[in-house]
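[1] sequence plus the predicted model coming up.
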Amino acid sequence: MALQISATNPEHPALLLELPWDTPLEEWPEKYLVPLPRGISRHVVRYAQAGDEVIAVKELAERPALREYGLLRDLDRLGIPAVDPLAVVTGRTGRTGTPLEPVLVTRHLRGSLPYRSMFETTMRPATMHRLMDALAVLLVRLHLAGFAWGDCSLSNTLFRRDAGAYAAYLVDAETGDLHPRLSTGQREYDLELARVNISGELLDLEASGALHPSVDPVEFGHEICTRYGDLWQELTRTSVYPAGKSHYMERRIRRLNDLGFDVAEMQIEHSAQGDTVTFVPKVVDAGHHQRQLLRLTGLDAEENQARRLLNDLESWMATQDDYAPGDPLAARPEVLAHRWVRDVFRPTVRAVPPELRGTMDPAEIYHELLEHRWYLSERAQHDIGLDTAVADYIRNVLPRARATLEPTGPE
């Protein structure tokens, strides 16, 4: 059987032909390999250079190789964080004519690390909690797309920090299966496998002395279940917001924040019955909101202020006709953010008389106004609007605040 390279891009076969396919992967010469950390795998895996690409090459039987290649392509179309499939190479034979196993070729995820490499120095428990959060986000996203992983584990995941955010990516889809919709039983089975696998992997680290003494492997195994359950409930419960009740959206964002997640993306579908809102979660690290707000808007704010302003910006963008995430023809986030600063942020801040602002900077003023709008809307059980909140804040809040700060006379 002749060597065959099935690739997603017509340019890749020519690049891949340069590699020694007539040699077992375990015996590839060093000149072809790239020294990157590898996780534990039941198969032989190597990183190699193909033109300008760094690729991961995994040997496995032809049927599972083709199946995994197809599943990874499906996940890519669904926008799920997973390694990028490049090709399947079949018909390999050794120099003596001995048949060799086919290989699956994926693109190396730049900046990512397998979990064992992250434990080369003792990882703080707080960082481990964030990794569990990232893995919970990945598993929820897979299940929402109808993908049953079948072997969720730290070993089958790559972790990457990107602009302060922790993200988890699926590496091994060999045991996965894609369905139109997952049953509760299928999700619970996947989650139980994750709990057992993660506890086992952390017990191995504990035995090797690579685990922080305060980390309980069994408790962290249960933590993925808890975080997954909280996130699944918050993301999947049906919510239709009637006209004038848009402050309910903010209530859900606050609950996500309380769970330790932020909203990476929000989509609103309008209907006669009300607005249906869906959220895509994201796990973030300290200082992320400051950097993100500064990049998008040029506004420099404290972390909590920035978080609040970004939530408002995201909610506002979702209502704009030219907001369409993933559409190359839609307005870029930076363009929408500039419009928000010009049409929403600055006019709102300027509505507060300078003599009443005291020492508050513009970001703090806007944050205070959003908080005031939230409390008034909760009390009224409908969204009162920003203009009404500003007027009430100027009339009833700022005068009292200034009165408490002004000196009452000599002591």
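    Cool, the structure landed. Numbers count the residues shown, from 1 in each chain.
[2] rest of the way, CA atoms for contacts and neighbours
    OK.
[3] helices or strands up against the host helix or strand of Asp74?
    Asp74 belongs to helix 62-77 when assigned by DSSP states H and E. If you count contacts as 3 or more Cα pairs under 8 Å, 6 or more residues apart in numbering; DSSP states H and E, helix 62-77 packs onto strand 84-90, strand 103-107.
[4] with distance to Trp316 as extra columns, can I get those in TSV?
    Shown next, in TSV, are those (distance: least, Cα to Cα, whole Å):
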stretch	distance to Trp316
strand 84-90	33
strand 103-107	36
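[5] A further structure is provided below for comparison with the first:
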Amino acid sequence: MALQISATNPEHPALLLELPWHVPLEDWPQEHLVPLPRGISRHVVRYAQAGGEVVAVKELAERPALREYELLRDLDRLGIPAVDPLGVVTGRTDSDGAPLEPVLITRHLNGSLPYRSMFETTLRPATMHRLMDALAVLLVRLHLAGFAWGDCSLSNTLFRRDAGAYAAYLVDAETGELHPRLSTGQRDYDLDLARVNISGELLDLEASGALHPSVDPVEFGTEICARYQGLWQELTRTSVYPAGKYHYIERRIRRLNDLGFDVAEMQIDHSSNGDTVTFVPKVVDAGHHQRQLLRLTGLDTEENQARRLLTDLESWMVTQDDHAPGDPLAARPEVLAHRWVREVFRPTVRRVPAGLRAGIDPAEIYHQLLEHRWYLSERAQHDIGLDMAVEDYVKNILPGARTSLQSPASE
């Protein structure tokens, strides 16, 4: 059987022909290899240079290689974080004509690390919690897409920090199955496997002395199940909000924040029955909101202020006619953000009399107005709107706040 290279891109076969397919993967010469950290795998895996790209090459039987290749392509089409499949090489033989196992080729995920490399220096428990959160997000996204992983573990995941966010990427799809929809039993099976696998991997780290002494491996394995269940409930329950019930949407965002997740994307679909809202969560690092708000609007704020303002900005953006993510003709986020500053943020802050807001940062004023709107809307059980919130805040809240701030200086 002749050597065959099946690839997603017509340019890849020519680049991949440079690699020594007639040599068993574990014996590949160093001149072709790239010294990158590898995770634990049941198969032989190597990183190699092919043209201008770094690729991961994994030896396995032909049928699972082709199957995993197609599953990874399916995940790519669904927008699921996973390694990018480049091709499958079959018909390999050594210099004596003896058959060699086929290989699956994927693109190396820049900036990513397997979990064991991340534990070379003992991670703080807070960082570990964030990694588990990222893995919970990945598992939820897979299940929402109808993908049963069948072997969720730290070893089958790559972690990457990108623009302040922790992200988890699926590496090994060999045991996966794609369905139109997963049953509760299929999801529970995946979750139970994740709990057992993660606890076992952390016990190995504990035995090697690479685990923080305050971390209980069994509790961490159980925690991912709790994080998953809370996130799944918040994301999958049907929510149709009556028009104008903005505070209901904000209440749900706050619940996601309490779970430790931020809203990366929010989509509102308008219909005669009300507004249907969907959320995409992500795990963020300290300072992420400050950097994002500064990049979008030029406003330099504290982290909590930035989180609150970004939530309001995102909610406003999805109501604009020229907000259409993915449409090349739609307004860019930066354009919409500066319009929000010009048409919403600045006029709202200016409605607070200068004498009352003197010395208070504009971002803090706006943050307090949004908080006041939230509390008034919760009390009234309907969205009172920003105009009424500003009027009540100026009349009943800010004068007392100014007095309390000034009283210590007058004593």
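    Structure received. Every value quoted in this text rests on a predicted model; they were computed, and no experiment measured them.
[6] so which of the helices and strands packed on helix 62-77 of structure 1 gets nearest Asp285 of structure 1?
    strand 84-90 (25.4 Å; Cα to Cα).
[7] now for the closest one, which elements pack on it?
    Using 3+ Cα pairs under 8 Å, 6+ apart, strand 84-90 of structure 1 sits against strand 4-7, helix 62-77, strand 103-107.
[8] please repeat the previous calculation with a cut-off of 10 Å.
    Other helices and strands packing on strand 84-90 of structure 1, by 3 or more Cα pairs under 10 Å, 6 or more residues apart in numbering; DSSP states H and E, are strand 4-7, helix 12-16, strand 53-59, helix 62-77, strand 103-107.
[9] centre of the chain versus the second one, how much separation?
    Computed by Cα atoms, centre = their mean, to the nearest Å, the separation of helix 12-16 of structure 1 from the middle of its chain amounts to 31 Å.
[10] how about stretch 326-334 of structure 1?
    19 Å.
[11] repeat for stretch 369-376 of structure 1
    Relative to its chain's centre, stretch 369-376 of structure 1 lies at 29 Å (Cα atoms, centre = their mean).
[12] would you map the helices across the stretch 101-250 of structure 2?
    115-118, 125-144, 184-208, 217-236, 246-258 (DSSP state H, counting those that start in this stretch).
[13] mind putting the helices and strands packed on strand 84-90 of structure 1 into a markdown table with mean neighbour count?
    Output for those, formatted as a markdown table (neighbours: other Cα atoms under 10 Å):
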| stretch | mean neighbour count |
| --- | --- |
| strand 4-7 | 18 |
| helix 12-16 | 17 |
| strand 53-59 | 21 |
| helix 62-77 | 18 |
| strand 103-107 | 24 |
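[14] mind checking which of the ones you listed is nearest Leu398 of structure 1?
    Relative to Leu398 of structure 1, the nearest member of these by Cα to Cα is helix 62-77, separated by 51.3 Å.
[15] contacts for that closest one next, please.
    Residues outside helix 62-77 of structure 1 that contact it (Cα atoms under 10 Å, 6 or more residues apart in numbering): 6-8, 58-60, 78-91, 101-106, 142, 145, 147, 170-178.
[16] run the last query once more with 8 Å
    81-85, 87-88, 90, 101-104, 172-174, 176-178 (Cα atoms under 8 Å, 6 or more residues apart in numbering).
[17] wait, which of the helices and strands packed on helix 62-77 of structure 1 is closest to Leu376 of structure 1?
    Of all these, strand 84-90 sits nearest to Leu376 of structure 1, with 47.6 Å by Cα to Cα.
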